[in-house]
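In: Show me the folded form of this:
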Amino acid sequence: MRSTALPALLALLLLTGCAAARRAPACTSARASARASGEKQYVVILSMDAFRWDLADRARTPTLDSLRRAGCYAEIYPVFPSNTFPSHYSMATGLHPDRHGVVNNSFYDRTEGRTLSVFDARDVLTPGFWGGEPIWNTAERQGLTAHIFMWPGSEVPVGGRQATVWTRYSARPSYRERADWVVEAMTRPEEEIPDLVMWYFEQPDAAMHAAGPASPQAVAQAERIDSALCHFFREIRRSPVFERINFIVTADHGMTELAPERCVNLYGLLDTAQVVRTVAGNPLGIEVREGYTDEALRLLRRTPHLRAWHRDR
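Out: Next comes the predicted model:
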């Protein structure tokens, strides 16, 4: 499978219960009044990894459905490459990958002389891996507080700064446990409530990679997420700033089907003796020996369904 463009779910309104769309106008009016009066606003952002645009239509997701009906719903087109870490860090910084430096989940760094990977904790926890300024640092620099739960890029100081509260990634906590972290933060006394909360689910990406984007496993993960969100939206009503919380539910990229018969054997195209290294991923990184670059580009570009770029052209 590979990632692709998708609409995101932008839930800027909270419904009562899990599917009570008929009561949404009261929430809408209260939020509009709070904004108009200049009262302090709060932001809670959830990203569901690879939650492609049509998954909610194929699964039973009453919570997401009600948010889409009564809130705002917009399309997004992810950055290129549309992989988890480049996409999430672009959302956090507002920068394209070539500007913030996380240009893929894995990539060769000439300065380091080795391949860096988000799957290697040593690389992820290296401050030099991350450029730009993530939004949680912008908030903290302006005197606000940010609680960031497992969002890619939040585990390491960037520019010597980090969120007030951050959590190292682990797949072990359930969706509901993660929802409860956010509820706990937002139901404290008002003076202790963070201004910005960002949290992350690694599904349905993992299920889609394992079984396909249209698989029953992906649908099951979507329904598990929706159940956790139902719990979250029910519990968050206890927050003393409930009417002033702006909720955003989004995704970093989608995913599409691949099949063996639609794959290209690059070893049959290029002179492998001229290939110095490859870095797996989407897109694939290829470094060739000096003098072979133009020929490699010519061979790749003439191949149907392939696009090839030189990094400096």
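In: use CA for all of it now, contacts and neighbours both
Out: Will do.
In: May I see the buried residues of stretch 208-225?
Out: Residues of stretch 208-225 classed as buried: 208-209, 212-214, 217-219, 221-225 (neighbour count, 16 or more other Cα atoms under 10 Å).
In: From those residues, pick the one nearest Ala179.
Out: Taking Cα to Cα as the measure, Ala179 sits nearest to Ile225 out of those, at 10.1 Å.
In: that older thread, Serialize the buried residues of stretch 208-225 to a markdown table and add fields for secondary structure and distance to Tyr169.
Out: As requested, these are exported to a markdown table (DSSP: H, G, I helix; E, B strand; the rest coil; distance: Cα to Cα, whole Å):
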| residue | secondary structure | distance to Tyr169 |
| --- | --- | --- |
| Met208 | helix | 20 |
| His209 | helix | 19 |
| Gly212 | coil | 24 |
| Pro213 | coil | 24 |
| Ala214 | coil | 27 |
| Gln217 | helix | 22 |
| Ala218 | helix | 21 |
| Val219 | helix | 24 |
| Gln221 | helix | 19 |
| Ala222 | helix | 20 |
| Glu223 | helix | 22 |
| Arg224 | helix | 19 |
| Ile225 | helix | 18 |
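In: Going by distance to Ala139, which of those residues wins?
Out: Sorting the buried residues of stretch 208-225 by how near they are to Ala139, with Cα to Cα, puts Ile225 at the top with 27.9 Å.
In: Please give the structure of this sequence too, so both can be compared:
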Amino acid sequence: MKIYNEHIENFGVRVIYLFNTINSFCVLATIFSLGATYLVTPFPIAFLPMVGAAIVIFALMKIADWHPYYVPVALLSLIFLFVAYMPDYQVYAMALAGVAFFYLGVLLVINGGPQVIVGRDLTIPFRMLALCFTSVVPTTLSLPISVFFGYLLTSSVLMTGHVVDASLSLIPLLGALAVNVVGALVVRKFLPDNLPANQYRPSEPIATPFKKVVILNIDGARWDLVSQMNLPTLTRVMSEGSHVENGLLTVYRALTNPAFGTILTGARPQEHGIFDNNLGQSLKVEGLGDLVKITIYGCMHMNHFAKDRWETKIVSLPKIGIQKSDDVAMEWLLDDLRNDKKTRLFVFDYSEADFCGHSYGGKSKQYKEALRKVDERIAKVLEVIESLEDYEDTAVIICSDHGMHNLDHGYRIFRGESYVPCLFWGKRIKAGHVVEKDGMINDIGLTAAWMLGQGYPANAQGQVFDEVAR
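Out: Now for the predicted structure:
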């Protein structure tokens, strides 16, 4: 038995996302901070009220989806409670230090350690640390969001224990709670609903279905930057094929698993069941792989949203390194394109640009160089497709699941994380055609399904870009 295998890597990735995702981070940071604080500065414990407060505050944060728009309400309420109850500020300062220390441990060790192994660069954790101060995302790549919400949960538990133990008036506490309930509900009301603005399906199915559809996903590609870089292969694709002028809007949250779930089902995260990259989430609706035989290529992420009966070919980033992993996986794709006569949908995820964005930033020279390398790799795929007997009946969709802003993505606040490329290429794709309609990444799955002539996944919403086909 190998000491290191796919099962160990899968477990490791799951652990990383357990600590990395904002909801589970808040719970873990609160437990750590309360324990560390009590050892240094013991505080009164009213167990049941404190547990109740933790549940209530966690529920409110979940309703507001840990969104930065909720921060002003929660912060003002917290300040109000400090003024109203005048607790021992040493305890709360220690608690804040505990949350901050836990955050740094997660960023530098849990996040940064694997990045060093995959990227073969010891400077990555420190580069991430420099950028995390200005990141605003629902992961631990954002210091302001992670520390604030972790401390909100921790201090709320402490404040409740203080009020109950000292038999203080509950009026300020209940007043702050009422304000937070209203604030959370208002924020929730204005969160994106992921409903595509355009809903269109051709009245007739495609006359001659494509035998193969190849989806080449550039993980973490931001359309604003890609469209400015004059990448040779993508420029060629836009000349010989079609593209969506303004790019496609990704889903909320703009994270890999929910976004890929939407691409492969056409459904919103609210329906397909994957809301972030954390544990215990899987596709609950029909997807493209249920309509035709599918093979998905990429890193361990791909296993986390693909259904068990769909074929996946996973490359190990820690063993191979990010610089070579896309090339290794691409050889599998090219071999299957030449020899696999049964698979009709090939989905490939290029990981290097996403990795460089998370490590060095979404406008860094490393990120741009990764995009150039992906462009060169796509050229090789197109060359092989042109050599196939069924080239005329093969369609290529070049897209992305989400963009990149600063160090990360998720809240869909910034354009860089929100809009992604969408290009179409093939012998039967219109040359030089520009799709002027706005769209969402749901449209990728719907258009692929239309091209394959197999109907649409049951819960799919959005539009079909039938205008790109000749």
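In: quick revisit: just give me the closest of the buried residues of stretch 208-225 of the first structure to Ala56 of the first structure.
Out: In terms of Cα to Cα, no member of those lies closer to Ala56 of the first structure than Ala222, at 7.1 Å.
In: Tyr77 of the first structure pairs with which position in the second structure?
Out: By TM-score structural alignment, Tyr77 of the first structure lines up with Leu249 in the second structure.
In: Correct me if wrong: its match contacts Ile444.
Out: No: using Cα atoms under 8 Å, Leu249 of the second structure is not in contact with Ile444; the gap is 11.1 Å.
In: Among the two, which residue is more densely surrounded?
Out: More crowded of Leu249 of the second structure and Ile444, by other Cα atoms under 10 Å: Ile444, with 29 against 26.
In: I'd say the more buried one and Thr265 touch.
Out: No: between Ile444 of the second structure and Thr265 there is no contact under Cα under 8 Å: 9.3 Å.
In: Leaving out chain neighbours, which residue sits closest to the most centrally placed residue in the second structure?
Out: In the second structure, the centroid-proximal residue (Cα atoms, centre = their mean) is Leu255; its distance is 1.1 Å. Spatial nearest neighbour of Leu255 of the second structure, chain neighbours left out: Gly410 (5.4 Å); criterion: Cα to Cα, 6 or more residues apart in numbering.
In: Can you say which helix or strand has the one you found in it?
Out: For Gly410 of the second structure, there is no host helix or strand (DSSP states H and E).
In: What lines up with Glu223 of the first structure in the second structure?
Out: Using TM-score structural alignment, the equivalent of Glu223 of the first structure in the second structure is Arg372.
In: my read: that match touches Leu231, true?
Out: Yes: contact criterion Cα under 8 Å: Arg372 of the second structure and Leu231 qualify, at 6.5 Å.
In: Tell me who's in contact with the residue nearest to Leu255 of the second structure.
Out: For Gly410 of the second structure, the contact set (Cα atoms under 8 Å, 6 or more residues apart in numbering) comprises 137-138, 252-255, 417.
In: Leu81 of the second structure now?
Out: 159, 172-173, 176.
In: Is it possible to get a markdown table of those that adds secondary structure and neighbour count?
Out: Formatted as a markdown table, these follow (DSSP: H, G, I helix; E, B strand; the rest coil; neighbours: other Cα atoms under 10 Å):
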| residue | secondary structure | neighbour count |
| --- | --- | --- |
| Met159 | helix | 23 |
| Pro172 | helix | 17 |
| Leu173 | helix | 20 |
| Ala176 | helix | 19 |
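In: Strands of the stretch 51-200 of the first structure, residue ranges please.
Out: Using DSSP state E, counting those that start in this stretch, the strands of the stretch 51-200 of the first structure run over 72-76, 106-109, 114-117, 146-149, 165-167, 196-201.
In: Would you reformat these as a markdown table and include mean neighbour count and distance to Ile135 of the first structure?
Out: Shown next, in a markdown table, are these (neighbours: other Cα atoms under 10 Å; distance: least, Cα to Cα, whole Å):
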| stretch | mean neighbour count | distance to Ile135 of the first structure |
| --- | --- | --- |
| strand 72-76 | 14 | 19 |
| strand 106-109 | 18 | 23 |
| strand 114-117 | 16 | 23 |
| strand 146-149 | 25 | 9 |
| strand 165-167 | 16 | 13 |
| strand 196-201 | 22 | 9 |
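In: Now distance to Leu55 of the first structure too, for those, in a markdown table please.
Out: Converted to a markdown table, the strands of the stretch 51-200 of the first structure look like this (distance: least, Cα to Cα, whole Å):
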| stretch | distance to Leu55 of the first structure |
| --- | --- |
| strand 72-76 | 14 |
| strand 106-109 | 27 |
| strand 114-117 | 29 |
| strand 146-149 | 24 |
| strand 165-167 | 28 |
| strand 196-201 | 15 |
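In: among those, which is nearest Leu297 of the first structure?
Out: strand 106-109 (18.9 Å).
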